Structure formats: C-alpha cells, structure tokens
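Asker: no sequence on hand, only this structure:
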C-alpha cells in the first residue's frame, strides 16, 4: 500500500512525539508498505548537531522523509497544511495516516482514506486544532481516530458525539532491542549493588519527585537517571542531596538499549499530573501511555510503576510489575527492598513483561493492528479522488 504519514513534529528533536512518528513510519515500512513522511520545515527549532536524522532516531532509511514549508510567521500552520494537502494530491496515496489534524482534515475532505491519531484532547491544544478536528470528522475520507489509552477514548466519548467504533485504542510501543551485547558499564566498583534506573524526560510529574524521596533512604543502591535537558538536570541536582543518584543526561537513541540492559530495576513513577515537552500547563497524566514503559518491557526488566488507572491498562501488579502509590515513598522503598532480596521475583516480573511486549507492544505489531482495525472501513467503498 502507498501510504503518506502527516506530522507536525519538529524532526529532529528530543520530543517523544517525534520519536513516535519516526518509529511508526519505520514500522509501517517494515510491514511492507511504501511510506512517505511529510514534516514541517521549522528552521532554528531543530536539535542541534544532527547530521543524519534517521541515525538520530535509530531507524532504518526505509521510508522517505520530505520537509514542507512552515515559515515562522503568523498562520504558519495553515501554510503547512496547504503544502501538505498539495503534496498528498501529487502523491495520490492509498491511505493518509498521521498526527497533524490540519493536513489530515484536508486530505479527508479531498476524499483520501484518512486515519488520524491524537494523544490528548484536541480542544486542549487550541481552537484552530479543535476546528480542524470537527472538519476532519465530516470529511468524506475520514476512517478512524486512534488514541493511546482507554482513558483518552473515554474522554472523547464523553465530550464528543462520536460512535465508540470510530475511536480505536492502540497503546504505544517500543523496538525489540534483541540481545544487547555491550551494556553500558554503570558503576564498576559496585557490581553487587542493585542498579535502579529511570529513562526519560524530567518534566514535572514524570517522577523525579519520587526518586528524590526514595534514593536518600536507600543509600546502598544506585539510582541512574538517563535523559532530561540540561536545565532540568541542573535544577534537580540542586534540589536533591543524594550521592547515589547519577544523572547521565541525554543519550543517543542507539545507546538507550545499552543503558537499559545494564539496569536491574526500572522505575515508572508518573504522578497524577504530568507535563510534556513545551506544553506550558498542559497535563497528560490521566491518559498518557509512556514510551519508556514499553521500552522497559522490551528489555525484560522488573518494573516498579505508579498505581494509576491509565498505566494499569498495560501493567498488572504482581504479574508484570509492582505498582505503588505515586505519592507514598514508603511503598516505593518497600517495593525496591522486595526486589533487592528476591532475584526470582525480578526474573518472573521481567519475563512476563517481555512476554506481554512480544505479543502486543512492538512497533510493527502496533502498525499492523491499526491497519487491521481500520481495514474494513478503508475498503468500504470510499472513492479515491479522480
């Protein structure tokens, strides 16, 4: 199938949405489809020092990336949407799929079968996005709407007059790391100590609040924080008085599996309110589906995670994770003590997490599921444009 993916993400950047876009395009291509990714040209906003975008995201060059105009002027989103619609018209794809509502709306109105994916309530992004979403829903080519959690689907069903069958829940995913032959040597002199890790950004609510409380109470363990921008790292170093927290900073995507392979336990300490990259006061805690959760699972790591409804859509206490009250450090200390003293428990939790990952949460499985769930409607007679 000839497929066009539309995104509004800054590529390359450290933002999770850009990682998601690149991984999905690779997954769709690996499933045998011809994929063209359309992304905006946002000069001055890219991650500096990136020579090869595909290498930066650790994806294969098996799909085409085209940059379209998005000048830094008022109305830039409309300019980019029109450019994307024009590119779609020239490419004449069998399917348009993406996370850019402006372009997806125009593609649907031109009659191209269109699947739109969104990871938050669209009306919280802004009025123009909400207006284009309403336009999208009425487009002749609109097929399905993809969200990343049942919690987010429930929010849309409560707010919008949409049939449940129009909204598809497909959780996020991760790459299969395979066998990591050269894990990062974390601390040579303390090989017997449990190496506890957090991988991800340090935005408010991501969980450094928990680590800052737990680490000082368990000085014999080493806590590794992988990721975060320099300003956030500097802030937490000032706020936390614990020599057993090591901040490794941002690492290349190619090195992330090497860090994860070296960890004994992985933490997912999301709070009830969670911020995002460049989001201001936006809160995604109720419906987020963190990429790192699936990365932990892919490495067969025992996970200690927050006992939150949205995370429990994937994680089950005592089965593939240990779940703790996100605001009770005592529970996290107790969970780590259990895992420290019980290697068989660590193995059992990690093995089940890996088994669940293999069955449902690889990027290729995610791409197949989306297309399978939308296949019947995409072939239900929607005419292609003449």
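Answerer: Perfect, thanks for sending it. Since the model is a prediction, treat every value here as computed from it, not as a measurement.

Asker: going forward, measure contacts between C-alpha atoms and count neighbours the same way
Answerer: Noted.

Asker: can I assume residue 26 sits in a helix?
Answerer: Yes: under DSSP: H, G, I helix; E, B strand; the rest coil, residue 26 sits within a helix.

Asker: what's the longest strand in this structure?
Answerer: Scanning the chain for the strand with the most residues, using DSSP state E, yields strand 34-41.

Asker: which other helices and strands contact it?
Answerer: strand 2-6, helix 16-30, strand 64-69 (3 or more CA pairs under 8 Å, 6 or more residues apart in numbering; DSSP states H and E).

Asker: the same query, at a cut-off of 7 Å, please.
Answerer: Secondary-structure packing of strand 34-41 (3 or more CA pairs under 7 Å, 6 or more residues apart in numbering; DSSP states H and E): strand 2-6, strand 64-69.

Asker: what angle do that strand and helix 16-30 make?
Answerer: 160 degrees (axes from the mean of the first three to the mean of the last three CA atoms, to 10 degrees).

Asker: and the very next helix or strand once past strand 34-41, how far out from the chain's middle?
Answerer: Per DSSP states H and E, the first helix or strand lying C-terminal to strand 34-41 is helix 53-57. Here helix 53-57 is found 16 Å from its chain centre; the criterion is CA atoms, centre = their mean, to the nearest Å.

Asker: buried ones in stretch 300-319?
Answerer: 300-308, 310-311, 314-316 (16 or more other CA atoms under 10 Å).

Asker: pull the residues that contact it.
Answerer: Residues outside stretch 300-319 that contact it (CA atoms under 7 Å, 6 or more residues apart in numbering): 149, 151, 264-270, 286-288, 321-326, 346, 349-354.

Asker: repeat the analysis, applying 6 Å as the threshold.
Answerer: When contacts are defined by CA atoms under 6 Å, 6 or more residues apart in numbering, stretch 300-319 is touched by residues 265-270, 287, 321-326, 346, 349-351, 353-354.

Asker: then stretch 72-91?
Answerer: By CA under 6 Å, 6+ apart, stretch 72-91 touches 69, 70, 102, 103.

Asker: tabulate those residues (CSV), appending distance to residue 57 and neighbour count.
Answerer: Supplementary listing: these in CSV, determined by distance: CA to CA, whole Å; neighbours: other CA atoms under 10 Å:
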residue, distance to residue 57, neighbour count
69, 22, 18
70, 22, 20
102, 25, 26
103, 24, 31
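
Asker: ok, so of those, who is nearest residue 259?
Answerer: residue 70 (36.2 Å; CA to CA).

Asker: next one for the comparison:
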C-alpha cells in the first residue's frame, strides 16, 4: 500500500471510522511470482491501445467488487483515489446513492499524454471528465492541480484542495538520535535528497558546488537509487570528493524520519507544476532547511527566504547559489529549519488534519443528501 493511502487510512481509523478497502489484490503465479508483475511484463510487449482497453475492462470487476463490499458493509461514503480509465466508483455512487469523494494526485490524461503513454486520448479524457464532474467532492492535492479540474467545468464549491501531509509524531525526536554520529556525520554539514535519482534532478550541481567551496565538512547524503546514481558517483570521483558522497540505497519508509534527522539541508530540486511532494512535508517536519523549485504549486506551501530557499529550476546557477548560501551560513540554516518545522503545525499539514478535512466534507454531504 502506498504511503499516503496507508497514512490517510490510518488517520481516519484513529478518528473511529471504519474503512473497507476495495481494490486489486496481489496474487501469485505457480512459481511464486506476483501475478501483477507477470502481467505487467506481458503488457509491456502489447500495443498501448490494447493495454488501455484492459484498463477500462477492469471497471467491470471493480464495480462488482464495490457492490459486493457495499452489500456486506453498508458504507456511508465512497472515497476513491483517481486513476485513468476508472469509472467503477462513479457507477457505484449512482447505484448506491451515497456521496462520492475523489482524491486527485495528478491530471493523469495530461501526464500520460506528455510521456507518450496514452493511445486512447479521446476516451480517456471523456472518462476523466465524467468522473470529476460526477463526484460530489473533488480533492486535488494542490491549487495548481485544481486548475486542471476547474477546466473540466467542475464548480469551485465541489473542489477542496488537500495537500499531502505527515505524521508528526514520527519526527519529534529525530534530531536527538545517535544516527548522525553513527554515520560519521557528527561534525559535517549534511545536504540530503530522498527519492528515485534522475538526471533532471540536477544533483550533480551539488557536487560541483562542493568542489568550488572546497570545504571537507560538506557531505551529500542520497537516500535512494536511480538511473543517475552511477553518473553522480563518477562525477564525485572525478572532482576528488568521492568521500563526501554517501548513497544509502532504497530504504523502507519507516527508516526515513531518522535519516532526515541526519540532514541539515534537504533538496527538492525540481517537480512538475501540480504535485504535492510527500518528501517536502517530511523535510519540513524534520526541521531541515530546504531548497525547492520556484513553482506555483511549491509556492502554495513555501515562502522564499522564510521557510525555504526557492530556486529557478531552469537555471542551474540558482541551485549552486542556494547551496553556497546554506553551506556557509549557520544562522540561515537554523532559521529556515525552525520555520519549516513550525509551518507543519501552523497549517496543519498532517495526515490527522487531512482526515479531519475529509470527515468534515463527508458530514456536510451526508447532511444535505448530496448523492443523487
């Protein structure tokens, strides 16, 4: 289960709501391999349009599953995380007559079209529009993403922006642990990044900035791996700073809070224009000074010079200047880190807060009998 789904479900359960999860279940082949993985490999060799028809065909199974669960559990609300080609939730809302809330994390038709991964563009867009217009409440994770929903003629009174969040108790003591000393960073200024490492992140700029600063106290900690990892290691070696770069490899999410507590500065070099990056909220909760892209969706969360340093992701020199500023200014690091941690509480960027918002929307819909 993905982190944000697990955390929102957990927060709703802590508020004494019963959650009945309906979705595809992992199955094993005779050889013990995941059936989902096996089918995924097989679909990679099939025409895109055929794969998308299979996606649409899943609606029949999903709709039956939803009706079966509804008969067994009598839900008050149907909450769905939006996916392309998925109409089953909308059909179930109409059959059951209960309010239908849909969480939107990305404009998937637009996203897949840009990546060249959408063959049936017309049907996909019509299905997306039908779902967004048919929901009683649409919950995009950023206002920039809400603009995509508005363009599909969904009225503002049915749109509520709910960004991602954190479970703050996981981060309360991360600065007091021994991990920093155990990793050999006790006397270091640690820059860090969490995630899948791609070329367009521009993390090589961190290494070039380190080489220019020539400060052996600087260290770059990358929690994750990816296609750019080998290149970064090679660059660090060429620059003579290989000893200032550490890769932990991919780590389970439960390890992330303690690892963030090791970092002084956390990097979110670039992001698309509608995302609500989960790691950004975790950086905030850990009290890291943050470098992030100056994008509209990021400005919804961060203020340049107050809670982060925002950079133009299209100009690598901006990242280099921000790295230099934070590497050489202890007071700035301390100020931004404290403000970041405070921001989580002030704006309630928490999973418990998100659960309260979802609950309030659901209660309002139930009170006025929103479902038709």
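Answerer: Great, that's in hand. Computed from a prediction, not measured in an experiment: that's the story for all the values here.

Asker: read off where the longest strand of the first structure ends up in the second structure.
Answerer: Aligned by TM-score structural alignment, strand 34-41 of the first structure falls on residues 18-25 of the second structure.

Asker: for the stretch 101-250 of the first structure, which segments count as strands?
Answerer: Applying DSSP state E, counting those that start in this stretch to the stretch 101-250 of the first structure gives strands spanning 114-117, 142-147, 167-169, 195-199, 222-226, 245-249.

Asker: adding mean neighbour count and distance to residue 77 of the first structure, write these out as CSV.
Answerer: Shown next, in CSV, are the strands of the stretch 101-250 of the first structure (neighbours: other CA atoms under 10 Å; distance: least, CA to CA, whole Å):
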stretch, mean neighbour count, distance to residue 77 of the first structure
strand 114-117, 26, 17
strand 142-147, 24, 21
strand 167-169, 20, 25
strand 195-199, 23, 32
strand 222-226, 23, 33
strand 245-249, 17, 32
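
Asker: against residue 141 of the second structure, how distant is the counterpart of residue 315 of the first structure in the second structure?
Answerer: Mapped onto the second structure by TM-score structural alignment, residue 315 of the first structure lines up with residue 302. When CA to CA, to the nearest Å is applied, the distance between residue 302 of the second structure and residue 141 of the second structure equals 15 Å.

Asker: re earlier: make CSV from the helices and strands packed on strand 34-41 of the first structure and add distance to residue 177 of the first structure to it.
Answerer: Output for these, formatted as CSV (distance: least, CA to CA, whole Å):
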stretch, distance to residue 177 of the first structure
strand 2-6, 25
strand 64-69, 24
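
Asker: mean neighbour count, those: which tops it?
Answerer: Comparing those by mean neighbour count (mean count of other CA atoms under 10 Å), strand 2-6 comes out on top with a mean of 24.

Asker: and the contacts of that one?
Answerer: Against strand 2-6 of the first structure from outside (CA under 6 Å, 6+ apart): 34, 35, 36, 37, 38, 93, 94, 95, 96, 97, 98, 100.

Asker: hmm, 8 Å instead?
Answerer: Under the criterion CA atoms under 8 Å, 6 or more residues apart in numbering, residues 25, 33-39, 84, 88, 93-100, 103-104 lie in contact with strand 2-6 of the first structure.

Asker: stretch 93-109 of the second structure now?
Answerer: So stretch 93-109 of the second structure is contacted by 70, 76-84, 89-90, 118, 121, 124-125, 128, 132, 135-141, 145, 148, 274-276, 362, 365-366, 369-372 (CA under 8 Å, 6+ apart).

Asker: check stretch 234-252 of the second structure too.
Answerer: 195, 204, 207-208, 210-211, 216, 218-225, 233.

Asker: I'd like the distance from it to the chain centre, please.
Answerer: For stretch 234-252 of the second structure, the distance to the chain centre is 25 Å (CA atoms, centre = their mean).

Asker: go on, stretch 256-272 of the first structure?
Answerer: 15 Å.

Asker: can you check stretch 78-96 of the first structure too?
Answerer: Put simply, stretch 78-96 of the first structure sits 25 Å off its chain's centre (CA atoms, centre = their mean).

Asker: try stretch 143-152 of the first structure
Answerer: Distance, centroid of stretch 143-152 of the first structure to centroid of chain: 14 Å (CA atoms, centre = their mean).

Asker: so which of the helices and strands packed on strand 34-41 of the first structure comes closest to residue 365 of the first structure?
Answerer: strand 2-6 (17.1 Å).

Asker: now the angle between strand 64-69 and the closest one, please.
Answerer: 40 degrees.

Asker: now the lengthiest helix in the first structure: buried residues?
Answerer: The residue-count maximum for a helix in the first structure (DSSP state H) belongs to helix 343-360. Buried residues in helix 343-360 of the first structure, counted by 16+ other CA under 10 Å: 345-357, 360.

Asker: can you report how many residues lie near residue 44 of the first structure?
Answerer: Using other CA atoms under 10 Å, the number of residues around residue 44 of the first structure comes to 8.

Asker: show me the helices in the stretch 251-386 of the first structure, by range?
Answerer: 256-262, 291-298, 329-340, 343-360, 363-378 (DSSP state H, counting those that start in this stretch).

Asker: what residues does the fourth one touch?
Answerer: By that I understand helix 343-360 of the first structure. For helix 343-360 of the first structure, using CA under 8 Å, 6+ apart, the contacting residues are 265, 294, 297-303, 318-321, 339, 366.

Asker: so which of the helices and strands packed on strand 34-41 of the first structure gets nearest residue 188 of the first structure?
Answerer: strand 64-69 (41.6 Å).

Asker: thanks a lot, catch you later.
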